[in-house]
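Asks: When you get a sec, could you give me coordinates for this:
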Amino acid sequence: MLSFTLPRTARITRTHKVATAVLVAAGATTALAVTAQPSTAQPTAAHTVAAVKPVSANGMPAAVHAKGDAPKAEHPAIVSVAAQVKAKEAPKQAHAAKRTAPKAEKKQYANNLDGWIRQSLDIMKSKGIPGSYDGLHRNIMRESSGNPNAVNDWDINAINGIPSKGLLQVIQPTFDTYHVSGTANKLTDPVANITAAANYAADRYGSIDNVNSAY
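Replies: Okay, the predicted model is just below:
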C-alpha cells in the first residue's frame, strides 16, 4: 500500500507580497509606455485643433472678410491720375453748365407812352429814385401832351438858347447833370428824358409826385 504526503498549503509571506507588488507595478509601467508611443492613426475629431479666431485690441472678435470680399486698395499712382483728371474736368463741366443755363428773358416794353413810363419806373426803382406812374403821367401830359419831340421855343430858356425839350420839357444842362446811367444819352429819348426829369425832381422837390406845375 503506497502512501504519500499531501503538500502543505503554500503560505504567502511578506517577502512574497513585496515581490508581487513590484511585478504588478512593473507591468503597469510597461503598459503606460506602450500606450504613450505615437500612433500612426489619424487624430479623431475630439483631438482636432480648433480654429483660432482673430481678436482685436479691445478683446472683441475682429471682423473677418470672406475671401474675395476684402476691399482692394487702389494704387497711389492711379488715385493721383484720377484726381488730376477730375480737377481738369471740373472747370469744363462748370463752364458747360453755365452756357446751358437758361438766360433770364429781357423784359419787354411797349413803344408808347405807357411803355416809356413803365420802363422809366423800373430804372428809377433800381436806382432808388422815387416816383409813381400817376406822378409821371400827370406831369408829362401837362408839359408835352405825351409828345417826345415837343420843343418849347418861346420861354426864357428858348431865348437863352437852351430850349426845353421832350416829354417832361428838360433843358440840356439839367439833362446832363441828372442823366441816369443805363438810359440813352439823348435829351429827346423818351425813357432817358423821363428818368432824368424824375431824378431832378427828386433832388429838387423830393419826388416827381410833388410837382404840379412848371418846374
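Asks: Going by C-alpha atoms from here, please, whenever you check contacts or count neighbours.
Replies: OK.
Asks: Roughly how far does the spatially closest residue to Glu143 that is not a sequence neighbour sit from Ala104?
Replies: In space, and not counting its chain neighbours, Glu143 is closest to Leu168: 5.7 Å by C-alpha to C-alpha, 6 or more residues apart in numbering. Distance, Leu168 to Ala104, by C-alpha to C-alpha, to the nearest Å: 32 Å.
Asks: More neighbours: which of those two?
Replies: A direct count of neighbours by other C-alpha atoms under 10 Å for Leu168 and Ala104 places Leu168 higher, at 30 against 6.
Asks: I have a second one here; can you model it like the first so I can compare?
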Amino acid sequence: MRSNHSGYTRLSKVHKFSAAGLGAAGAAAVAFAVVSGGPAMADARPAVKPVAFETKTLAGQGQGESARHADEAAARAKTEAAAKVKAEADKQRAEKQAANRSTDRAPLQKPAAPAAPAPKAYGNDLEGWIAQALDVMKAKGIPGSYEGVKRNIMRESTGNPHAINDWDINAVNGVPSKGLLQIIDPTFKAYHVEGTSWDIYDPVANIVASCNYAADKYGSMDNVNSAY
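Replies: Next up is the predicted model:
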C-alpha cells in the first residue's frame, strides 16, 4: 500500500517480519561461521601449496654423491696409472743398473790375436824357387839378389835341380857337386840354414845353403862369376 508521502514506503507487518527474519538469519550465519570455523571461514582461508622439498633434496644429494664417487674414481684411476708408469720406470732403471754392474764385474777380455797371415804362395819353378829362397835369406840376414842368384844357377846347372857333376875334381874325390848351384855334401851340411830341407836336391835348400857359403867366402853370391 502506498503512503501519501512522496518517496516513502510503508511496510506491512508481513514485510517487517520477513526483513527481521532475514537479518536475524544472516547474523546467525555470520556468528556461526566465526564461532565454529564453519564453511564460510574455511572458504575465506587462502590455500597453501605443499612443497616437496624433501624429495628434491634427496634427489640432489643422490646426484651429488654420484658426482663425488665419479671424481674419486677418476682420481684413483689417475693415481694408479701414475703408479704403474713409475713402477715400470723403476723396473727399467733397476735392470739397466744390474746390467751395468754385470758388465763392470765381467773379466776383461783379451783382444783376439791377429790372424796369422796366409803363407805366401810360390810357383814350383825356377822363378818360384828363387823368390822363396830370397825370402828365407832376407829373414836370416844372408845377402844376395835375384840377378846374382839366377846368373850363377844358369851357369852351374841351367836350372836343373837334380844336376850332378861327375867329372870334376870333386867327383874324382868322391864328393860330386849337386843341385842348382852345384854344392858338395860337406859344404851343404856346414852351411845349411835352419827351416829348410836337409835334402841337397831341394831347390830352395840348395840355393840358401850355397848363398850362405858364398856370403861367408865372397861377401855375396852377387860377387861370384865362376866356379866357387
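Asks: Got a TM-score for the pair?
Replies: Between these two chains, after superposing, the TM-score reads 0.56 (TM-score structural alignment, normalised by the length of structure 1); 135 aligned residues with a C-alpha RMSD of 2.6 Å.
Asks: on that earlier part again, the residue nearest to Glu143 of structure 1 against Asn139, yeah?
Replies: Yes: here Leu168 of structure 1 reaches Asn139: they are 6.9 Å apart, a contact under C-alpha atoms under 8 Å.
Asks: report the longest helix in structure 1, please.
Replies: helix 76-100 (DSSP state H).
Asks: Summarise which helices and strands that helix is packed against.
Replies: Of the remaining helices and strands, none touches helix 76-100 of structure 1 by 3 or more C-alpha pairs under 8 Å, 6 or more residues apart in numbering; DSSP states H and E.
Asks: And the very next helix or strand once past it, what does it pack against?
Replies: Per DSSP states H and E, the first helix or strand lying C-terminal to helix 76-100 of structure 1 is helix 113-127. Under the contact criterion of 3+ C-alpha pairs under 8 Å, 6+ apart, helix 113-127 of structure 1 touches helix 133-143, helix 190-205.
Asks: Could you give the residue range in structure 2 aligned to the helix or strand just after the first one?
Replies: Sequence order places helix 156-159 as the next helix or strand after helix 133-143 of structure 1, per DSSP H and E. Residues 169-172 of structure 2 are where helix 156-159 of structure 1 aligns, with TM-score structural alignment as the criterion.
Asks: picking up where we left off before, right, and the helices and strands packed on helix 113-127 of structure 1 - which one's nearest Ile78 of structure 1?
Replies: helix 190-205 (62.2 Å; C-alpha to C-alpha).
Asks: now the closest one and helix 113-127, what's the angle there?
Replies: On the basis of axes from the mean of the first three to the mean of the last three C-alpha atoms, to 10 degrees, helix 190-205 of structure 1 is oriented at 50 degrees to helix 113-127.
Asks: Structure 2: matching residues for helix 190-205 of structure 1?
Replies: The aligned range for helix 190-205 of structure 1 is 203-218, by TM-score structural alignment.
Asks: what about the matching stretch, distance to the chain center?
Replies: How far stretch 203-218 of structure 2 lies from its chain's middle: 62 Å, per C-alpha atoms, centre = their mean, to the nearest Å.
Asks: Could I get the buried residue list for that stretch?
Replies: Neighbour counts over stretch 203-218 of structure 2 (16 or more other C-alpha atoms under 10 Å) mark 203-215 as buried.
Asks: same check, this time on stretch 174-188 of structure 1
Replies: For stretch 174-188 of structure 1, a neighbour-count test (16+ other C-alpha under 10 Å) marks 175, 178-180, 183, 187-188 as buried.
Asks: cool, stretch 108-124 of structure 1 as well?
Replies: 113, 116-121, 123-124.
Asks: that older thread, could you tell me which of the buried residues of stretch 174-188 of structure 1 are located in helices?
Replies: Using DSSP H, the buried residues of stretch 174-188 of structure 1 in helices are 175, 178.
Asks: So which of the buried residues of stretch 174-188 of structure 1 is the closest to Val85 of structure 1?
Replies: Thr183 (46.9 Å).
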